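Colleague: Sequence first, predicted model second:
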Amino acid sequence: MDHPLRATLAAELHARPFLKLAESVSLSHYAIYAEQNSSIHETLLHALCLDTGIPLPTEGVTHYSVQSPCGWHLKWECHTEFSTFTFVIPRHDSDYFNDIAIKGVPARWFEQLAGIRFVASRMELLTGASASAARNSLRQWIDGPILVGSNVLAGGQVFCDWSVRPDGFMRFLVIDDGFREEQGGRLLQRLYEIETYRMMALLSLPIARRMSRDLDEIHASLQSLMQSMDARDADCDDSQLLVKLTHLAVRVESLSGSGGRFSASRAYEKLVLARIQELREERIEGMPTIQEFMERRFAPAMETSRSVWARHEQIAARIARAVDLLRTRVNLAQEKDVTRMLAGMERTARNQLHLQHAVEGLSVAAISYYVLSLAAAAFRALHVLSIPFDPELAEGLAIGPVVIAVVAITRRTRGRLRRRDASGEGQFLRPSRQPI
């Protein structure tokens, strides 16, 4: 009875459960980003399973959670652009931020991460006496230039410095002062998601910086072209200006290929801010909270990306308007040229009509002359036959009727030709009703 997608979509709410932690744990988190190799994520997971003896996941899954024989718990998630490997193991000593969470993972597996390891974090969740001891010696474990910390979830504390240490890892120290069930696991997941999504959001920053330089050049060229368009005394070729504007439009359009990256960064930024809100931070005197730290360091970078993309859209719109204005001016100039050409054609046609009338008058005179010449010959022949009339008088009297007759015949012929031309043009313009 159910739709084929019902079970899959309903299970999506429970697809990535939080870790259930009830003791001190050590966590190592990796985010893998390989833009040109989307198959590397499953390849790494299968290689890890084969190297450590854990079962292979079902084909096509996007998340996988399993306990390994080495003692650590693996949580793997495949996202749209990246995948994450999270190793969690119970902690029973005070040698914090070491490799205990990844013991048993062969070095050859880590060698496959060369060039694609995007995030590497180590976290310690401490409870009881070990938590109090670590709180009293924070700088022993987190010695970055800025110590960031806050009370979170009304039951613990988080300390970090957001610095990548020489071993390539960031450090997060979490103190459990009375978390309820699963709060510790949710907190750790929110923390490494904040770092992962933050890094993914910042992928647009290098693009924005390169694009900003390109936009500076395009803006300067556009300003120069607009001044050329506005110069009234400049003898500029509008067609050349239109070609240059088209080239600028192509350059701007080529930058639009980064639009997907900027859109993704805005989505990741929203996730970062949402995860920070979920921490429900309270200030620890003398330390900036995670939210304050991000507002000072992360927010300006995101604002830079947004402003560059907004500037790109504004310049693209300006170029489009300039092209429309110049195209309108070119069309107006073409219409003026066509008007002048039509006026010249009209003058030529009028002159041809006058010439035609003159030719018609000369034709009437010539035809009349030839007809009268023939009539004169006929009259002389009749006079020779002794018919009693004066041939010269008869020829003179015939001039008028002959001229009138030639004029009438000429006009009738011209009228017939005009009616035939009009009838032919109407038939040409009239749509045919016969099937093709």
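Modeller: Yep, that arrived.
Colleague: C-alpha from now on. contacts and neighbour counts both.
Modeller: Fine.
Colleague: Next, R280: secondary structure please.
Modeller: Look at R280: counting by DSSP: H, G, I helix; E, B strand; the rest coil, its state is coil.
Colleague: Presented hereafter is structure B, for comparison with structure A:
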Amino acid sequence: MLQDHGLRRDIVGEMHLRRWPLIEAPLEIYQIVRLCAADATGADSIPSFRPGGQPLVAGGNRHLSGELGADLRFTWERHSEATCLTLFAQPGTPLIGPALAWAEAMPGEVVRATQIVIVADDATAQPLVDALGYDPAEVVSCCIGGGARIWSDFRIGEQGYGRLTVAANGLHPVELGRAVQAVQELGNYRNLALLGLPVARGQWSRLDAADERLRKIGTMLEEGVATDNAMLDELCRLSLEVGSIGSATRYRLGATAAYARLVQERLEALCPMPLRGYASLTDFAQRRFTPAIRTCEAVARRQGELADRSAQLSALLRTRIETHIEDQNARLLASLESSAANQLRLQHLVEGLSSVAITYYAVALIRDLTGGLDAFGVVVNHELLLAVATPLAFLAVYLFTRRARSRLFAERKNQPR
């Protein structure tokens, strides 16, 4: 018996999600992509489909698929921040009305809804395309997947659905399904990516204001027209502002960049073949989608540059403040050193005077001690004795004081710091 890793089956199952059933013309596909709150993205939040009062769908996890009735299938999947429900209906099935009502009643805000009509060939598709009344200047048409052809203006119709017509042109059902699914994923990821454009535009004026404030702080720092503390306070406020902009845009613009890469990957996988007189999917993306993504990238890049410049200016100002502090400390140390030198000179003077005073008392003591020698019959020349004893006493006191001071300094020098 194999001992599976706890995530093995989830990992393998992930590789089999988001697959459509075989697609054969004629067929109608309805797909709705919604943004949902974090607590409303599970399959348990899906209302049951009840034709005739009997629930046919209920519960699940991240992916559901099955049949809602005769000639009507569905798939549902949960992405990181969105859910996607797709209905596959044979033309004329009576359940399509209730199924659409069920799909439209699900929770979440719709970011894309598409109606896809798949027919056998170009000849069958042309009357349908003419009936849709596409603006010739807006219609996008090209070949995808090795032979299938699509028509769309990628605009929202009166019922809230975008309209896409596909001619299979003999493409195998597996290849046709992959091609149509790739076209849908391209459009879904495109809309999800473009959610970052209003966010980017909304922060542009704040970035302009922050850039101007940063320029003024740099001028003040260069010209020295404000105190260091005032400039540091202004820089702190500016850094908080730039950080607030980053917090407000980081997730959405990061998601936009990720979705844009997925759009590019799907576009490369489809290899659209342009048709004369029509714009292709590549033309549509380069003309409209790419500039929007460049705007989002510019906002993210500019926010990062402002943060870096603010950090550099803060580091420069802190270096300047630290230099001023070091200069103040040097001047303070110089002052302390001068005071210590003066105190040492004063101490030497006091030591000299102390030596004289101690010598005086020592000589007086010698005089008193020798004053009584006459009573023992010892004759002493007191003047000569004091004349000789005075310099000797002074020298002894001086040497003793100097030695004691040297020993004291040596002990202090050897003490651990």
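Modeller: Happy to help now that I have it. What you see is a predicted model, and the numbers here were worked out from it, not measured in a lab.
Colleague: now S305 of structure 1: how far from Q183 of structure 1?
Modeller: In this structure, S305 of structure 1 lies at 34 Å from Q183 of structure 1, with CA to CA, to the nearest Å as the measure.
Colleague: Mind checking which of these two has more residues around it?
Modeller: Neighbours per residue, other CA atoms under 10 Å: of S305 of structure 1 and Q183, the larger number sits with S305, 26 against 20.
Colleague: can you pull the contacts of that one?
Modeller: Applying CA atoms under 8 Å, 6 or more residues apart in numbering to S305 of structure 1 gives the contacts 204-205, 208, 262.
Colleague: let's go with 6 Å and repeat that
Modeller: If you count contacts by CA atoms under 6 Å, 6 or more residues apart in numbering, S305 of structure 1 has them with 205, 208.
Colleague: Quick one: map it onto structure 2.
Modeller: Using TM-score structural alignment, the partner of S305 of structure 1 in structure 2 is C296.
Colleague: And for Y30 of structure 1?
Modeller: Counting by TM-score structural alignment, the partner of Y30 of structure 1 is I32.
Colleague: Would you check that that match makes contact with L85?
Modeller: Yes - counting by CA atoms under 6 Å, I32 of structure 2 touches L85, with 5.4 Å between them.
Colleague: Quick check, central residue of structure 1?
Modeller: Centroid check for structure 1 by CA atoms, centre = their mean gives S256 as the closest residue, at 4.1 Å.
Colleague: quick one: the alignment partner in structure 2 of that residue from V263 of structure 2, how far?
Modeller: Mapped onto structure 2 by TM-score structural alignment, S256 of structure 1 lines up with G246. Using CA to CA, one gets 25 Å for the distance from G246 of structure 2 to V263 of structure 2.
Colleague: E241 of structure 2 now?
Modeller: 33 Å.
Colleague: neighbour count winner among those two?
Modeller: The neighbour count for E241 of structure 2 versus V263, taken as other CA under 10 Å, is higher for V263 (24 against 17).
Colleague: Show me where the stretch 201-350 of structure 1 has its helices.
Modeller: Remark: helices assigned in the stretch 201-350 of structure 1 by DSSP state H, counting those that start in this stretch are 204-230, 238-255, 259-278, 290-384.
Colleague: Can you lay out those as JSON lines showing distance to I116 of structure 1?
Modeller: Shown next, in JSON lines, are the helices of the stretch 201-350 of structure 1 (distance: least, CA to CA, whole Å):
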{"stretch": "helix 204-230", "distance to I116 of structure 1": "17"}
{"stretch": "helix 238-255", "distance to I116 of structure 1": "25"}
{"stretch": "helix 259-278", "distance to I116 of structure 1": "18"}
{"stretch": "helix 290-384", "distance to I116 of structure 1": "22"}
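Colleague: Identify whichever of these lies nearest to M123 of structure 1.
Modeller: helix 290-384 (15.6 Å; CA to CA).
Colleague: Look up how far E241 of structure 2 lies from the closest residue to the match of S256 of structure 1 other than its chain neighbours.
Modeller: The shortest distance from G246 of structure 2 to any non-neighbouring residue, by CA to CA, 6 or more residues apart in numbering, is to Q303 (6.6 Å). According to CA to CA, Q303 of structure 2 stands 11 Å off from E241 of structure 2.
Colleague: again, but for H63 of structure 2
Modeller: Counting by CA to CA, the gap from H63 of structure 2 to E241 of structure 2 is 42 Å.
Colleague: do T93 of structure 2 as well
Modeller: For T93 of structure 2 relative to E241 of structure 2 (CA to CA), the value is 57 Å.
Colleague: what sits against the alignment partner in structure 1 of A200 of structure 2?
Modeller: Under the alignment (TM-score structural alignment), A200 of structure 2 pairs with A208 of structure 1. The contact partners of A208 of structure 1, taken as CA under 6 Å, 6+ apart, are 305, 308.
Colleague: The match of Y30 of structure 1 in helix, strand or coil?
Modeller: With three-state DSSP as the criterion, I32 of structure 2 reads strand.
Colleague: So for P145 of structure 1, which of the helices of the stretch 201-350 of structure 1 sits nearest?
Modeller: Of the helices of the stretch 201-350 of structure 1, nearest to P145 of structure 1 by CA to CA is helix 290-384, at 12.6 Å.
Colleague: how much space between the residue in structure 1 sticking out farthest from the centre and E395 of structure 1?
Modeller: Largest separation from the mean C-alpha position in structure 1: S386, at 106.9 Å (CA atoms, centre = their mean). Distance of S386 of structure 1 to E395 of structure 1, given as CA to CA: 17 Å.
Colleague: R296 of structure 1 now?
Modeller: Counting by CA to CA - R296 of structure 1 and E395 of structure 1 are separated by 118 Å.
Colleague: Tell me which of those two has more neighbours.
Modeller: Higher neighbour count among R296 of structure 1 and E395: E395, with 19 against 10, using other CA under 10 Å.
Colleague: aligned partner of that one in structure 2?
Modeller: By TM-score structural alignment, E395 of structure 1 lines up with L386.
Colleague: That match sits in which helix or strand?
Modeller: Taking DSSP states H and E as the criterion, L386 of structure 2 maps to helix 382-414.
Colleague: Buried residues in that helix, which are they?
Modeller: Across helix 382-414 of structure 2, burial judged by 16 or more other CA atoms under 10 Å covers 386, 389-390, 393-394, 397-398.
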